[in-house]
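Undergrad: predicted model, plus sequence, below.
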Amino acid sequence: MTIQGWILILGFVAILLALTKPVGSWLFALYEGRRTPLHVVLGPVERGFYKLAGIDPSAEQSCRRYAVHMLLFNAVLMLFTYGVLRLQGMLPGNPQGLAGVGEHLSFNTAISFTANTNWQSYGGESTMSNLSQMLGLTIHNFLSAATGIALAFALFRGFARRSAATIGNFWADCTRVTLYLLLPLCMAITLFYIASGVPQTMAGAVTVNTLEGAQQSILLGPVASQEAIKMLGTNGGGFFNANSAHPFENPTALTNLVQMLSIFLIGVGLTWCFGKAVGNTRQGWAILAAMMILFLAGTSVTYWQEAAGNPILHDLSVAGGNMEGKEVRFGIAGSALFSVVTTAASCGAVNAMHDSFTALGGMIPLFNMQLGEVVIGGVGAGIYGFLLFAILAVFVAGLMVGRTPEYVGKKIEAKEVKLAVLAIAILPLVILGFTALSSVTEAGLAGPLNKGPHGFSEILYAYTSAVANNGSAFAGLTANTPWYNGLLGVAMWLGRFFIIVPMLAIAGSLAAKKHTPESAGSFPTTGGLWVGLLVGIILILGGLTFLPSLALGPIADHLAMIRGQLF
């Protein structure tokens, strides 16, 4: 580890904290439906959309109606994308003349982008046309992100409202987030990427002469615009197969920093927005403090392990840290930090191959996802996932003080606790169940490229990434098979929507309750004790649930490495 590396990490955190309140303030304006400076230009567009679609933005919905509209909207989008991919060969915007995508890969990809996972069992530049990238995939980058933020707003209203029967309007929330947040920010970030050397063209490729005198075809495309929403919406799907390790997606150390900030930007802003929504911004800062403790702990371990390197290579007189699978322009610190950011935020973009990390260095990205997409988490999904853990934490606190638990003025009763447990339990049930199934079947064992603990880690990582709606991969698993495309597609759908439905039920239940003022017997939920309890509950649940599987995978891999054993 170096001083420069720690300056990068701590500087990243400092910039992020400085942006938290401004971004949170803008999100709060959208949460309340207030007028913003952009309404002068975009207000007519918003009203025109409502008129065209026959939507009354002031007509609020119950939690059940909100959920039904959200599910139908996403189901239609998924079918639309499936159709675009299957018909790719007959559609325009295909300068390379690529054929239609196969049925099981189209199924997997359509679900992946609908669920904000962006798992890729394909090479983007060799499988998807420009039209498929822009229409079939990028549209989901915007709308799946907008859906997540809209759902977070719905839960905020559940905590903030008193004796209410509604939690907002799904269509209004999605429209405002897309028009006044995602589109303007993406336009600004796209221009920055173009200025930094990222291509933005409808051309398919350019032919160049190499130093050896041969000719090489270099693929191009509308990369910059997709890169902006890929990061800002915590989507992660790369235009190129190498993702953010490709110089056309992430050319410099500065673009690498901007990409990491983009991944976390909306997630941290939503913590402040939540505090403002419930009338106490300290609540939001307490949540962010717990998130940052988990993030910095994970970053420290990953950076330490990657900087320490591989003792087996050291014995062969190859000194230094572990640079395998990393880009020289980012180095160990920039790659380690990116790996923790992208898995903490369920983004899935990668600037290094996690399969090439040391055993414990690769375990932290895996564990980040197994904690339940709550260390910052995906846009919207991170904060509402974290609040599910907060409900469990305040329930434990209530048991300790011997009274009905309360959180931000709402009684947390049996119904909310049961629904929170149901939502959180989806993660281990699907991850461990599907991993076990793939570890004992011929079709499942045909996927990993490595044997022993590392091969098991590749399978475990794939299902963890799918259920946590992350989308990153260990890069050592051959996933473009009917077995993995099918099971991973099911896992992504369960991991997204089987958490959302109980969460919306909680929002509706809380909105109907009266406000309960704090008293001398209330457990404080803004101080250090509360932050420690939150961190403890998350680690205990994650640790107890996944420690056995981690012991079979990365921990066993690490012990073999320090003994000089190779598989």
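TA: It's in.

Undergrad: C-alpha from now on. contacts and neighbour counts both.
TA: Fine.

Undergrad: so which elements touch the strand or helix carrying I538?
TA: Using DSSP states H and E, the element containing I538 is helix 528-550. Packed against helix 528-550 by the contact rule (3 or more C-alpha pairs under 8 Å, 6 or more residues apart in numbering; DSSP states H and E) you find helix 281-308, helix 359-370, helix 381-401, helix 414-440.

Undergrad: comparison target below:
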Amino acid sequence: MGVVQIIAVIAILVLLVKPVGTYLYHVFSNEANGTDRIFGGVERGIYRLVGLRSREGMSWKKYAVSFLATNLVLVAFGYLILRLQGALPVNPNGAGGMEETLSFNTVISFITNTNLQHYSGESGLTYLSQMAVITMMMFTSAASGFSVAVAFVRGITGRPNLGNFFEDFVKAHVRVFLPLALVVTLILVALQVPQTLKPTLQVTTLEGTTQQIAIGPVASLESIKHLGTNGGGFFGANAAHPFENPSPLTNVIEILSMWMLPAALPYMYGRFANNRRQGWGIFAAMMTLFIVLLSLNFYAESQGNPAINAMGIDASQGSMEGKEVRFGIPQSSLFTTVTTAATTGSVNNMHDTQTPLGSITPLALMMLNNVFGGKGVGLINMLMYAILAVFLCGLMVGRTPEFLGRKIEAREMKLIAIAILVHPFIILAPTALSFLTDLGQGSITNPGYHGLSQVLYEFTSAAANNGSGFEGLADNTPFWNITTGLVMLLGRYVSIIAMLAVAGSLLRKQPVPETIGTFRTDNGLFTGILIGTVLIIGALTFLPVIVLGPVAEYLTLG
């Protein structure tokens, strides 16, 4: 029965890929289409309001500067709100201002689409902060990532230019995230997710004592949290909380919300490249990696904890520690795999309590740069690996490699090398640093191999802009706030700028005619080579630390 549930959700996702991908192509192709009649008037009003008179295409440098400047303004605004929230309105529960390093970590976390939370949302933030900072950045960070992904696709597919960042930014809001978020919010409200500005409820329990029950504008945050692959929870328990995710039906809606747009981007790319087979090939590579790691997690959690099994306790229900009974292992495993494959970070079960082998799945997906990725990140990363695969194949046959009719040369490979190498560096170096300092070791709550996994997961999640965590780590300290904040910045912006530079470089090149010797990138062979490239690079980089953490813990328990 559990496998049937998983297959059904995957089948729905696959059916959504083509229509959603087609819609995204029409939104960002800058060609006249039916969506202009619906949204064009609103967008023109916004352009006049912000003074955007000309929307000509940008160079990659101008596009990158526009992206960074917009993010910087939003960071400054968000930081001020968090520091001053105690003196601002819409604070019915009397929350105070947020501490300096925690404010830094929080604004960096949400502007980078990471949404790593070193605070508990229901007690650490006011309603104004939840809406004006957290929800606002969930929209803007997702729209920023989407815009960069579309610009990158335009560059490598030979469009006249990368487009205009501000036009793409507005379109992503008006035509994608706002309408979808409105629909999902209304559905969640209908399914009993709270949406209110009333203060915390005080109720009398059956024992006669009083209890405080936090409520608030939950449904609106929950919708963009998943659609934007953000992941920050209104409550500390995130999507395991019954107010955020009350039933198996809402669980499926939230899974599809965070998975639908990233999964549709390869098809959109295929439309831009005028080669839909290649788009499906990229999607097939993503889905193959996803299913392999989903199977590992589902199998491991279904087998139960080896230490508990050795006591003779019935393990027929699998390892239910840290999981909600209303979801069970199938929907918990699927949620875990989707949230780390799509760099969302939302959790409906505690990853810290998963079995050692089961915890390899979320770690591996983030180490492999999120497979499906968030708003555009996964597509950019997979195309980066595709260009690398073409380059390696070209070297093996002694031919200058080409991708989509343009030669791949030293400049592009240097930039791709930067994007690939920075990811393991900002994971492994801070992990090692944490074990060399009392500031880092003092927050580790589990000794031995699991303690290593806690620290490794924290920095992997930050570097991959995911935001989920092994919650046993006591991470709300200046050391962890500052180090993870820096890792999130590097994880977001270094690779984005490098890949925009690749797109700009390829855009300037003259197309090369296809010949009989051209290496095809739209067949099953290339899909297999792409999967192999991703796995080989991931294994060479991260396998030793995976052995020291989850694998060693599993062998010890066994």
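TA: Structure received. As the structure is a prediction and not an experimental result, all values here were calculated from the model.

Undergrad: and the TM-score between them?
TA: Once the chains are laid over each other, their TM-score by TM-score structural alignment, normalised by the length of structure 2 reads 0.98; 556 aligned residues with a C-alpha RMSD of 1.1 Å.

Undergrad: circling back to that earlier point, the helix holding I538 of structure 1: average distance to aligned residues in structure 2?
TA: Superposing on structure 2 and averaging over aligned pairs (mean C-alpha distance after the TM-score superposition for structure 1), helix 528-550 of structure 1 comes out at 0.8 Å.

Undergrad: okay, that helix sits on what stretch of structure 2?
TA: Here helix 528-550 of structure 1 aligns to structure 2 at residues 524-546, judged by TM-score structural alignment.

Undergrad: can you list contacts of the matching stretch?
TA: Contact with stretch 524-546 of structure 2 is made by 281-282, 284-285, 289, 360, 367-368, 385-386, 388-389, 424, 520-521, as judged by C-alpha atoms under 8 Å, 6 or more residues apart in numbering.

Undergrad: out of these, who's the most crowded?
TA: Of all the contacts of stretch 524-546 of structure 2, I282 has the most neighbours under the rule other C-alpha atoms under 10 Å, reaching 29 neighbours.

Undergrad: quick check: longest helix in structure 2 by residues?
TA: When structure 2 is parsed with DSSP state H, its longest helix is helix 478-507.

Undergrad: which position in structure 1 aligns with N349 of structure 2?
TA: Per TM-score structural alignment, N349 of structure 2 is aligned with A352.

Undergrad: residues near that match, how many?
TA: A352 of structure 1 sits with 27 neighbouring residues when counted by other C-alpha under 10 Å.

Undergrad: I562 of structure 1 too?
TA: I562 of structure 1 has 11 neighbouring residues, counting by other C-alpha under 10 Å.

Undergrad: my read is that it contacts I312, right?
TA: Yes. Assessed by C-alpha atoms under 8 Å, I562 of structure 1 is found in contact with I312 at 7.4 Å.

Undergrad: quick one: residues contacting the residue most central in space within structure 2.
TA: Closest residue to the average C-alpha location of structure 2: T343 at 2.0 Å, with C-alpha atoms, centre = their mean. Residues near T343 of structure 2 by C-alpha under 8 Å, 6+ apart: T114, T229, N230, M366, N370, F372, G373, G374, A464, N465, N466, G467.

Undergrad: and the contacts of stretch 524-546 of structure 2, which two are the farthest apart?
TA: Within those, two members stand farthest from each other by C-alpha to C-alpha: I360 and R520, at 33.4 Å.

Undergrad: doesn't Q130 of structure 2 fall inside a strand?
TA: No. Applying DSSP: H, G, I helix; E, B strand; the rest coil, one finds Q130 of structure 2 to be helix, outside a strand.

Undergrad: and it, what pairs with it in structure 1?
TA: Using TM-score structural alignment, Q130 of structure 2 sits opposite Q133 in structure 1.

Undergrad: coming back round to it: what about the longest helix of structure 2, how far off from structure 1?
TA: In this overlay with structure 1, the average offset of helix 478-507 of structure 2 from its partner residues is 0.4 Å by mean C-alpha distance after the TM-score superposition for structure 1.

Undergrad: which part of structure 1 matches that helix?
TA: Counting by TM-score structural alignment, helix 478-507 of structure 2 sits on residues 482-511 of structure 1.

Undergrad: may I see the buried residues of the matching stretch?
TA: Across stretch 482-511 of structure 1, burial judged by 16 or more other C-alpha atoms under 10 Å covers 483-511.

Undergrad: how far does it sit from the chain's center?
TA: Relative to the mean C-alpha coordinate of its chain, stretch 482-511 of structure 1 is positioned 14 Å out (C-alpha atoms, centre = their mean, to the nearest Å).

Undergrad: would you check how far apart N74 of structure 1 and G382 of structure 1 are?
TA: Distance, N74 of structure 1 to G382 of structure 1, using C-alpha to C-alpha, to the nearest Å: 19 Å.

Undergrad: related to what we said a few turns ago, of the helices and strands packed on helix 528-550 of structure 1, which is nearest A520 of structure 1?
TA: helix 381-401 (11.0 Å).

Undergrad: could you tell me the angle between the closest one and helix 281-308?
TA: Interaxial angle, helix 381-401 of structure 1 versus helix 281-308 (axes from the mean of the first three to the mean of the last three C-alpha atoms, to 10 degrees): 110 degrees.

Undergrad: how about helix 381-401 of structure 1, aligned to which bit of structure 2?
TA: Going by TM-score structural alignment: helix 381-401 of structure 1 matches residues 377-397.

Undergrad: can you map out the strands along structure 1?
TA: Here structure 1 has its strands, by DSSP state E, at 205-209, 215-219, 406-407, 410-411.

Undergrad: quick one, which of those is nearest to V318 of structure 1?
TA: Closest to V318 of structure 1 of those, according to C-alpha to C-alpha: strand 215-219, at 33.7 Å.

Undergrad: any residues touching the closest one, and which ones?
TA: Residues outside strand 215-219 of structure 1 that contact it (C-alpha under 8 Å, 6+ apart): E125, G204, A205, V206, T207, V208, N209, T210.

Undergrad: quick one on the thing from earlier: show me how far the helix holding I538 of structure 1 is from its chain's centre.
TA: 20 Å.
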